[in-house]
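Peer 1: A predicted structure for the sequence below; I have some questions about it.
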Amino acid sequence: MPVQKKEARPASRNGRTRIPAFVQSQRGVKNWKEASGWLDWRGIEDIECITPDQAGVARGKMMPSKKFTSNTSLALPSAVFMTTISGDYPEDGNGFTYPEDDGDLKLLPDLSTLSVVPWESDPTAQVICDLVHQDGRSVEFTPRNVLKRVVAAYADRGLRPVVAPEIEFYLVRKNPDPDYPLEPPVGRSGRAIGGGQGYSIAGVNEFDELIDDIYHFSEGQGLEIDTLIHEEGAGQLEINLRHGDPVELADQVFMFKRTIREAALKHETYATFMAKPIQRQPGSAMHIHQSIVDRKTGKNIFAADDGSETEAFGYFIGGMQRHIPNALVMLAPYVNSYRRLTQAASAPVNTKWGYDNRTTAFRVPRSDPQARRVENRIPSSDANPYLALAASLACGLIGMINKVPCDAPVGTSVNEDEIELPRGLLEAVDLFESDDALRDMLGEPFVSTYAAIKKAEFETFMEVISPWEREYLLLNV
């Protein structure tokens, strides 16, 4: 792990060298003075100041570390956060207006996210930034701020959400030509990986060196992996993260995606978080475990003193049952996402809930009362983690505020029933724009901007002629 350390200039006591604790921290410092010492001790030369765009792609600027700590003003054009995944811009309309001046937004580094970039050969650090207007107001349509807005709505009610994401992804052979289908990678055995490897240790061992790099890169950034498993798909893996604060966990998913891609490239392999990258293979999900804690007592509000389920528990589920279909565009953000959401597949296509029932959208795992939580199994791994968490938590909070009752739990397989979710991107956008409660919770600037981007992405997709059309329509119609 290429994390270079410069000779420190620590304090000395009784002839013993004393290194401040903050300098040894792998992730985060409290203030700019600590940041300077942290960077100096490691001999950091460059800083990557990054922030997630609407797709969850890292955008930002790189600069010398000395400039970073000299009160330099950082800015990005506002257009960066209004672009589609293909680099196009949406048309004005339905509340969205592209700013004529394309003015700058200021980047505010969150020093608690400062860490090294372990895959770089030169000593490099990275820090996640928030976006504000020139007058200091929060930029409402940027993803990290949208999640902070939802978390603040919980705090206003004396509550604190706790989440634990699980991220699935595929390792695939390098694919420079997008006209060719993706193929499973070749592992250490020299053979292409096959499907049906769920929880296979041998399947994980096929990629020992790559996985070692994922662990080493993660450790170097202070990112904590709970477990790693091989999933059902050919070359499909899953990483589970420990539970914690939603913004911190979204930051970790944001960084993990980057880390996993870099580790894969080091081994001449692609890592992809597409929802459905390979035909006739399972899709990739980002399951979200959620519980809510009373800020004063620290108790899980889903459990009463006697361990029974509370009204808040039912209302949280009821809110998700009612509003998740309208927020689906934040959980399944691309045309490809809906290829994962099909009947009789591993992904849920309903709004039902049940105890330890993986065919339902909302699963309540078996646990002690104080660990009671609700797992949202609908989001796909291509979702922006900030927006997926914001959407899921917003729907649950709306349910608790409006006291939306939940349906009775189901104990049977329900994934072959009629699909209860939008079947495509445009339908999902229409439902998203029509939900006033979601609009109030997430903010009008975000809803109008995000909807405009998704409509533009759909129109770009419609310009592409697929192999299916050439195969079945070319000579038959």
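Peer 2: Received, thanks.

Peer 1: going by C-alpha atoms from here, please, whenever you check contacts or count neighbours.
Peer 2: Noted.

Peer 1: all helices for the stretch 1-150 of the chain, in order.
Peer 2: Ranges of helices in the stretch 1-150 of the chain, per DSSP state H, counting those that start in this stretch, are 21-24, 32-42, 65-68, 143-155.

Peer 1: let me see the contact set for the residue lying closest to Ser200 once chain neighbours are set aside.
Peer 2: Nearest residue to Ser200 in three dimensions, chain neighbours excluded: His230, at 5.9 Å (Cα to Cα, 6 or more residues apart in numbering). Contact partners of His230, counting by Cα atoms under 8 Å, 6 or more residues apart in numbering, are Gln197, Gly198, Tyr199, Ser200, Ile201, Gly203, Val204, Gln236, Leu237, Glu238.

Peer 1: Asp110 too?
Peer 2: Counting by Cα under 8 Å, 6+ apart, Asp110 makes contact with Val127, Ile128, Cys129, Asp130.

Peer 1: secondary structure element for Ala271, which one?
Peer 2: Element membership of Ala271 [criterion: DSSP states H and E] is strand 269-272.

Peer 1: I'd like the next helix or strand past that strand.
Peer 2: The first helix or strand that comes after strand 269-272 along the chain, using DSSP H and E, is strand 286-294.

Peer 1: pull out the buried residues from that next one.
Peer 2: Going by neighbour count (16 or more other Cα atoms under 10 Å), the buried part of strand 286-294 is Met286, His287, Ile288, His289, Gln290, Ser291, Ile292, Val293, Asp294.

Peer 1: could you verify my assumption that the first one touches Tyr386?
Peer 2: No: counting by Cα atoms under 8 Å, Met286 stays clear of Tyr386, with 11.8 Å between them.

Peer 1: if we can go back for a sec, tell me which of the helices of the stretch 1-150 of the chain is the most buried.
Peer 2: Of all these, helix 143-155 carries the top mean neighbour count, a mean of 21, counting by mean count of other Cα atoms under 10 Å.

Peer 1: take this one as well and set it beside the first:
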Amino acid sequence: MSDDMLDQLPAQAQAYLEGRRLDEVECIISDFPGIARGKAVPASKFARLKHFHLPDSIFFQTITGDWSDAAGSDGFIEKDMILRPDMSTATAAPWTGDWTLQVIHDAYDRKDRPVPIAPRNVLKRVVALYEAQGWKPVVAPEMEFFLIARNLDPARDIEPMVGRSGRPAAARQAYSMTAVDEFGPVIDDIYDFAEAQGFEIDGITQEGGAGQLEINLRHGDPVRLADEVFYFKRLIREAALRHDCFATFMAKPIAQEPGSAMHIHHSVLDLETGRNIFSGPQGGETDAFFHFIAGLQKYLPAATAVLAPYVNSYRRYVRDHAAPINLEWARDNRTTGIRIPLSSPDARRVENRLAGMDCNPYLGIAASLACGYLGLMEEHRPSPAFRGDAYEGEPAIPQVLGEALDVFEEAEALHAVLGEEFARVYSIVKRTEYQEFLQVISPWEREHLLLNV
């Protein structure tokens, strides 16, 4: 790698390569599910590249690998996108056998316009709308996931991984340090990989499910944090594989256990003053604070198809299972869909508890910020703050993917923020996936309907 290119790298990537010869660069971009797509190239070739090409059809594929009819008026001709590296995202791939960097790329068309359906571009579009109003959005995602026993048979139930004690992980051990210690070797590798990649973990805790952990990230710029979640999913999977287990970000992998969320904390700063617009000069809650909450209440039902993108996602929204069933808001109340955590006025924030860990981090954060943005622009007022157990109320969010897509497809205001072309393509891809699922006959149907109806 040339000295000029080395100088472009973040400090942590430079430190990773100090005294070493870079072998390979993985040029990657996120597709709709959040899978890294791209090319691995020798470092010497990457140093000469200004861009590379990848077909736009990566955004038309379903999670099963089938194709949706979302190509638009040009037809399915698999046009090349121009992918340019964002060198600020260069980071180590410390699990590889050689010295490798990963670099996230941004997608442009042949007229040098951002490809509107690329997830990172969707998030950048929403952030730009905030900035046009003189605001800087700030987010902090929380990542929940399960460490499970290796499972090579889709027909077999998911089981928790076996810890260092030789016993399977136990449920209902939330915040137990002993439970965390059971996964010590995996967690040690997660920390080591994160350090090599320059990521700061705010904390790791045991959640309520068997083998379920949560990683909290420091608050910051939405695009940077989405990049980190995108990277973290890969590094966590790699750490698990080193210890003969799997990491899964599936929303509800184990029946009767809580699901995995990607709770998103939001605040908004004034670009000129740097002050949190949710807090007034005396520290009180501002109109903007209430408008943001109202935007979440009004538009999250339409955004659910993005925050809960698969049929399995809706199995997470179960009463009394640590996931919201409605869009009530309250201060320091984890039964509501919208929670206001305890904080100082400067750190006042709004937590969206609806998003599942199976969502694409760029799209999930973009959709959540889009709802808040519409609330700020429309200046609606939220319902009164909820008191008590919100699980006692009636569900107020879509219950299945088909219903969520119905609501999403009618949400013109949300489409205008996320981008009309993105909304069109996303809806078609998800409809195709849903139709694929409806062709599958489940074990429940065979057990209870085969001879009884």
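Peer 2: That came in fine, so what should we check first? Treat the numbers as computed from the prediction; the structure is a model and nothing was measured.

Peer 1: TM-score for this pair?
Peer 2: Superposed pair, TM-score by TM-score structural alignment, normalised by the length of structure 2: 0.96. Supporting alignment: 452 aligned residues with a Cα RMSD of 1.9 Å.

Peer 1: just give me the match in structure 2 for the residue nearest to Ser200 of structure 1.
Peer 2: Taking TM-score structural alignment, His230 of structure 1 has Gln206 as its aligned residue in structure 2.

Peer 1: with Ala451 of structure 1 instead?
Peer 2: Taking TM-score structural alignment, Ala451 of structure 1 has Ser427 as its aligned residue in structure 2.

Peer 1: can you tell me what sits against the helix or strand where that match lies?
Peer 2: Following DSSP H and E, one finds Ser427 of structure 2 within helix 420-438. Here helix 420-438 of structure 2 makes contact (Cα under 8 Å, 6+ apart) with 60-64, 68-71, 116-118, 122, 309-311, 401-402, 405, 408-409, 415.

Peer 1: about what we covered before: neighbour-wise, which one of the contacts of His230 of structure 1 leads?
Peer 2: Counting neighbours by other Cα atoms under 10 Å, Gln236 comes out on top of those with 30 neighbours.

Peer 1: and for that residue, nearest residue in space, chain neighbours not counted?
Peer 2: In this structure, Gln236 of structure 1 finds its nearest non-sequential neighbour in Tyr170, 4.2 Å apart by Cα to Cα, 6+ apart.

Peer 1: what's near enough to touch the residue nearest to the spatial centre of structure 1?
Peer 2: Here the mean C-alpha position of structure 1 is nearest to the C-alpha of Pro385 (Cα atoms, centre = their mean), at a distance of 1.9 Å. Applying Cα under 8 Å, 6+ apart to Pro385 of structure 1 gives the contacts Gly56, Ala250, Val253, Phe254.

Peer 1: now, which of the residues you listed sits nearest Leu223 of structure 1?
Peer 2: Nearest to Leu223 of structure 1 among these is Val253, at 9.3 Å by Cα to Cα.

Peer 1: the aligned residue in structure 2 for Arg160 of structure 1 is in what secondary structure piece?
Peer 2: Using TM-score structural alignment, the equivalent of Arg160 of structure 1 in structure 2 is Lys136. For Lys136 of structure 2, the element it lies in under DSSP H and E is strand 135-149.

Peer 1: what's the following helix or strand past that strand aligned against in structure 1?
Peer 2: For strand 135-149 of structure 2, the following helix or strand on the C-terminal side (DSSP H and E) is helix 177-182. The aligned range for helix 177-182 of structure 2 in structure 1 is 201-206, by TM-score structural alignment.

Peer 1: contacting residues around that stretch?
Peer 2: Under the contact criterion Cα under 8 Å, 6+ apart, stretch 201-206 of structure 1 has outside partners Gly187, Arg188, Ser189, Ile193, Gln197, Ile229, His230, Gly235, Leu237.

Peer 1: now these as TSV including distance to Tyr180 of structure 1?
Peer 2: Shown next, in TSV, are those (distance: Cα to Cα, whole Å):
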residue	distance to Tyr180 of structure 1
Gly187	21
Arg188	24
Ser189	24
Ile193	18
Gln197	24
Ile229	28
His230	25
Gly235	18
Leu237	22
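
Peer 1: report the two of those separated the most.
Peer 2: Spatially, the most separated pair among the contacts of stretch 201-206 of structure 1 is Ser189 and Ile229, at 18.4 Å (Cα to Cα).

Peer 1: who's more crowded, those two?
Peer 2: Looking at Ser189 of structure 1 and Ile229 with other Cα under 10 Å, you find the greater number of neighbours at Ile229, namely 18 against 10.

Peer 1: surely that one forms part of a helix?
Peer 2: No: read with DSSP: H, G, I helix; E, B strand; the rest coil, Ile229 of structure 1 is strand and lies in no helix.

Peer 1: ok, it touching Ile211?
Peer 2: No: with contact defined as Cα under 8 Å, Ile229 of structure 1 does not reach Ile211; the gap is 10.6 Å.

Peer 1: Asp122 of structure 1 -> structure 2?
Peer 2: In structure 2, Asp122 of structure 1 lands on Asp98 (TM-score structural alignment).

Peer 1: please name the nearest non-neighbouring residue to Asn357 of structure 1.
Peer 2: The shortest distance from Asn357 of structure 1 to any non-neighbouring residue, by Cα to Cα, 6+ apart, is to Arg363 (5.7 Å).

Peer 1: so for stretch 398-406 of structure 1, first residue to last residue, what's the gap.
Peer 2: One end of stretch 398-406 of structure 1 to the other measures 13 Å (Cα to Cα, to the nearest Å).

Peer 1: many thanks, I have nothing further to ask.
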